[in-house]
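Trainee: Provided below for reference: sequence and predicted model.
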Amino acid sequence: MTSKRLLSINNYHYRRGGSDVVYLEHAALMEELGWENGFFSMQHPKNFDTPWSRYFVDELEFGHAYGLADKMAMAAKVVYSFEAQKKLKRLLQDFRPGVAHLHCIYHHLSPSILPTLAAAGVPTVMTAHDLKIACPAYKMLNDGGICERCKDGSVLNVVKHRCVRGSLGASSIVAVESLLHRRLNTYQKHLDKVVVPSRFFMEKFIEWGWPRDKFVYIPNYVDASRFEPDYAAGDYFLFFGRLAVEKGGATLLRAAHAAGVKLKMVGTGPEQEALLALQAQLQGDVEFLGYKTGAELHALIRGARAVVLPSEWYENAPMSVLESYAFGKPVIGAAIGGIPEMIDQGETGWTFESRNVDQLADVLRRVRALPDAAVERAGRAGRALVEQRFNRAGYVGATLQLYADLGVAQ
């Protein structure tokens, strides 16, 4: 069996989003368990300092003002990055991992690194943080809502419906990338296992043609000992997250107004101005608090009656659910994606039909009318759920078993 050496691979080497946090924290967890870590990523000004940066690929950011030649070179790298292959080969000459664990690699590193790992004989695992290994646009979402046209049809649907940022150019590049890697069968051929944090994602991938035996269900976790709960039922409902269309902010504002409840919105994003305009029209009891993190955010969660996730896309396994539970708060979640499997209906929270303003308003009214003691019981049940089902020990045990099954010494 090979050694306890982990090579973690991800586009960014800083805490940019949820998948990047998992990439870094998974590596830190394995180091605590006595593993030696290596990293492969992309150069970026916000990256954490690391000696592994000498192997990282050059920065590639789509929002920058590039010239035509640079844009064409970038597009080629998105489809197939020979630079990433070359630099990864050099890393593998200097560091022989027992297993490579991939997170988000497309667009910046590209799937071209998968055959490189396979050729080196490195067992390779990917955590599916999104739906990219099925959907070219990775969200199964476009301006028209949930979209699965590419499942049984051509990936050129992504161009026709401009599924990537509403852009013809970006959608065309992604379509070419997907056509090539579907033809080469890059993901299915070269990934040994895919970790899915939600059962919903596993079943969705299988619907799209993946074999069931490629998947291992390992749910996300929180270390509840690091969260100080407050079970007292507050007088407001809380949303915290990105203000984007798929997060359902407009549905929540309308429902809160209809229910006559107090709502606090934490976060920023592309829908911020539209939501502020809607709030000005509705005149509900809503506070927009902007971006909050750390102690400020934690205090807002502790003070809430319940946390609301009004999502309108296929969420995977939102950490915000687990964090809310850890702080002793019940969750009201849209019944879409992996959210329902994280909520024990009527025990740790409540669900409603995604996009249904009336149903959400009804749930908000009912939870506001509940005796405080009942809300507190739900918060305690949520805390117990993360301690018993979504805990560190379960995550570690399942991960080590996966690595052992791939031939890595424990």
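Mentor: Happy to help now that I have it.
Trainee: make it CA atoms for all contacts and neighbour counts henceforth
Mentor: Fine.
Trainee: Residue 256 against residue 283, yeah?
Mentor: No. Residue 256 lies out of contact with residue 283 (Cα atoms under 8 Å); the separation is 10.5 Å.
Trainee: Who has more neighbours out of those two?
Mentor: residue 256 (25 against 11; other Cα atoms under 10 Å).
Trainee: Enumerate every residue touching the more buried one.
Mentor: 262, 263, 284, 285, 361, 364 (Cα atoms under 8 Å, 6 or more residues apart in numbering).
Trainee: rerun that using 7 Å as the cut-off
Mentor: 263, 361 (Cα atoms under 7 Å, 6 or more residues apart in numbering).
Trainee: how many other residues sit next to the nearest residue to residue 313 once chain neighbours are set aside?
Mentor: Spatially, and ignoring its direct neighbours in sequence, residue 313 is nearest to residue 246 (5.6 Å; Cα to Cα, 6 or more residues apart in numbering). Residues within reach of residue 246, counting by other Cα under 10 Å, total 22.
Trainee: State the three-state secondary structure for residue 246.
Mentor: Here residue 246 takes the helix state, with states given by DSSP: H, G, I helix; E, B strand; the rest coil.
Trainee: Would you agree it is in contact with residue 311?
Mentor: Yes. Between residue 246 and residue 311 there is a contact under Cα atoms under 7 Å: 6.0 Å.
Trainee: Identify the residues contacting the residue positioned nearest the centre of the chain.
Mentor: Centrality entry for the chain: nearest residue to the mean C-alpha point is residue 129, 4.5 Å, by Cα atoms, centre = their mean. If you count contacts by Cα under 7 Å, 6+ apart, residue 129 has them with 19, 316.
Trainee: ok, and here's another one to check against it:
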Amino acid sequence: MSRARRVLVVAHGHPELSRGGAEQAAYDEYRALGAMPGHESFLLARAPLSGSHGGTPFSVYRAPSEFLFHSDMPDLFKLSQPIKHMVWSGFREFLLKLRPDVVHFHHYVFLGVELISEVRRTLPEAKIILTLHEFWALCHREGLMVRAQDDRLCSEATPRACHACFPAYTPEDFLLRNSFIKSHLAGVDAFVTPSEFLRQRYVDWGLPAHRVHTLENGQAQALTRVVDRPGTHPNRQFAFFGQINKWKGLDLLLDALAIVLDRRKEGDPLPTLNVHGANLENQEAAVRERISTKLEKLRPHVQFHGAYRKEDLPELMAEAGWVVVPSIWWENSPLVIQEAFSLGRPVIAANIGGMAEKVRHDVDGLHFRARDAGSLAATLEMALDDPTLWPRLRAGIANTPGIAEQVQKIMALVA
């Protein structure tokens, strides 16, 4: 009887300790692989450095197949692990004990791109997969591809353009940065991107096109279309779900709603907006104050509910007709779009990046001009005033892939 295929999933955080889309995607894959016949899965998730794990950078967390890698990485310019013995000693020993057949990296931030090369050096027969969730390798500004000088969207990751954002680094510094990161990515057998938009950016940057594959993120939680409540008007009910920060566009949505309310005439249908989002209290003071003031000013048309649990999504989305994704950065494959479609909710999204790719205008949602409150207001008015639009777009929503289907496709890349 042949040995089960051993797969190590590596993430830059454990979703129980650091909530985020990439962390959750890695954990969902680890769980799905554990349930797949002929496979044995392990998770290695980064956690902050501490002295409470016996002098080794590793500790077991929650289950015998879940490990934490305790590391810090102050070198966010080269994405390099500064504590070298963690790579050539600690991580190497970990690999030799586990001996995975496949190592799937979901990130390298706070881990170091050197870990990829260490897998290739220590286990030369192992297959290496890297999922690219955003633009960290291309963009020193936390992978946003947004200019530091004026917050404008950026479409080129050249040394000269990057120097304009960060004058402390010369164009030559950025050229060396690119070469350093690419030298470690050269050992990857297959790259995965959750959107074609993201894939094309990395191909333009220099990754070999034949090794970069677009696979949509799979849903781990089985979501089915919610039953619409009798007597409601879903076309008048809007909702925002997700993290609240400068880039997610909540303040843009609030500005657009204020424009809509100001233009409503007597007898016109009025919109309601439910905001479900975490981390407002953790934002810088100016952002926090700006959003809080707008939320208060728009009561009772807007209700702020704070953080939510994923298991509560069906109930929360049953109270919404439209899910609005107003991000002012590119986004790549926002999880909330898949969740909305799984629950039968059309999406209103900015017309850029992964949002424009995932939402088909006038088929299963609507686009508006990114970063333009007036354009978003006009789109909200269209949704409000045409009662035939919402049921037509709801009927256009296609089925979303499940996690088992996605994981099978990922493993097939290195079969």
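Mentor: Cool, the structure landed. Everything numeric here is computed off the predicted structure, so don't read it as measured data.
Trainee: Fetch the TM-score of the aligned pair.
Mentor: The TM-score (TM-score structural alignment, normalised by the length of the first structure) is 0.81; 375 aligned residues with a Cα RMSD of 3.1 Å.
Trainee: corresponding residue for the residue nearest to the centre of the first structure in the second structure?
Mentor: Taking TM-score structural alignment, the alignment pairs residue 129 of the first structure with residue 133 from the second structure.
Trainee: Residue 335 of the first structure too?
Mentor: Residue 335 of the first structure maps onto residue 351 in the second structure, by TM-score structural alignment.
Trainee: With residue 305 of the first structure instead?
Mentor: Checking TM-score structural alignment: residue 305 of the first structure goes with residue 321.
Trainee: Against residue 338 of the second structure, how distant is the nearest residue to its match once chain neighbours are set aside?
Mentor: With Cα to Cα, 6+ apart as the criterion, residue 321 of the second structure has its nearest non-adjacent residue at 4.0 Å, and that residue is residue 234. The gap separating residue 234 of the second structure from residue 338 of the second structure is 19 Å, by Cα to Cα, to the nearest Å.
Trainee: May I ask which helix or strand encompasses the residue lying closest to residue 213 of the second structure once chain neighbours are set aside?
Mentor: Leaving aside its chain neighbours, residue 213 of the second structure sits nearest to residue 192 (4.9 Å; criterion: Cα to Cα, 6+ apart). Secondary-structure assignment from DSSP states H and E places residue 192 of the second structure in strand 190-193.
Trainee: Just tell me the aligned range of that strand in the first structure.
Mentor: Using TM-score structural alignment, strand 190-193 of the second structure pairs with 193-196 in the first structure.
Trainee: Distance from that stretch to the middle of the chain?
Mentor: With Cα atoms, centre = their mean, to the nearest Å as the basis, stretch 193-196 of the first structure stands 14 Å off its chain's centre.
Trainee: re the thing from before, following the chain onward from the strand holding residue 192 of the second structure, which element is next?
Mentor: helix 196-205.
Trainee: mean shift between the helix or strand that comes right after that next one and the first structure?
Mentor: Per DSSP H and E, the first helix or strand lying C-terminal to helix 196-205 of the second structure is strand 212-214. Once the two models are superposed, strand 212-214 of the second structure sits on average 0.7 Å from its counterpart in the first structure (mean Cα distance after the TM-score superposition for the first structure).
Trainee: if we look at strand 212-214 of the second structure, which residues are touching it?
Mentor: 190, 191, 192, 193, 194, 195, 196, 199.
Trainee: Neighbour count and distance to residue 172 of the second structure added to those, as CSV?
Mentor: Output for the contacts of strand 212-214 of the second structure, formatted as CSV (neighbours: other Cα atoms under 10 Å; distance: Cα to Cα, whole Å):
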residue, neighbour count, distance to residue 172 of the second structure
190, 19, 29
191, 26, 27
192, 23, 29
193, 23, 28
194, 21, 31
195, 24, 31
196, 20, 30
199, 24, 26
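Trainee: now, which of those residues sits nearest residue 305 of the second structure?
Mentor: For those, the closest approach to residue 305 of the second structure (Cα to Cα) belongs to residue 194, at 29.3 Å.
Trainee: My read is that that closest one contacts residue 215, right?
Mentor: Yes. Counting by Cα under 7 Å, residue 215 is a contact partner of residue 194 of the second structure at 5.1 Å.
Trainee: The strand holding residue 192 of the second structure - contacts with which helices or strands?
Mentor: For strand 190-193 of the second structure, the elements it packs on are strand 127-131, strand 212-214, judged by 3 or more Cα pairs under 7 Å, 6 or more residues apart in numbering; DSSP states H and E.
Trainee: residue ranges for the strands of the second structure, please.
Mentor: Per DSSP state E, the second structure carries strands over the ranges 5-11, 39-47, 58-61, 63-70, 102-105, 127-131, 190-193, 212-214, 237-243, 272-278, 302-306, 322-325, 347-350, 365-368.
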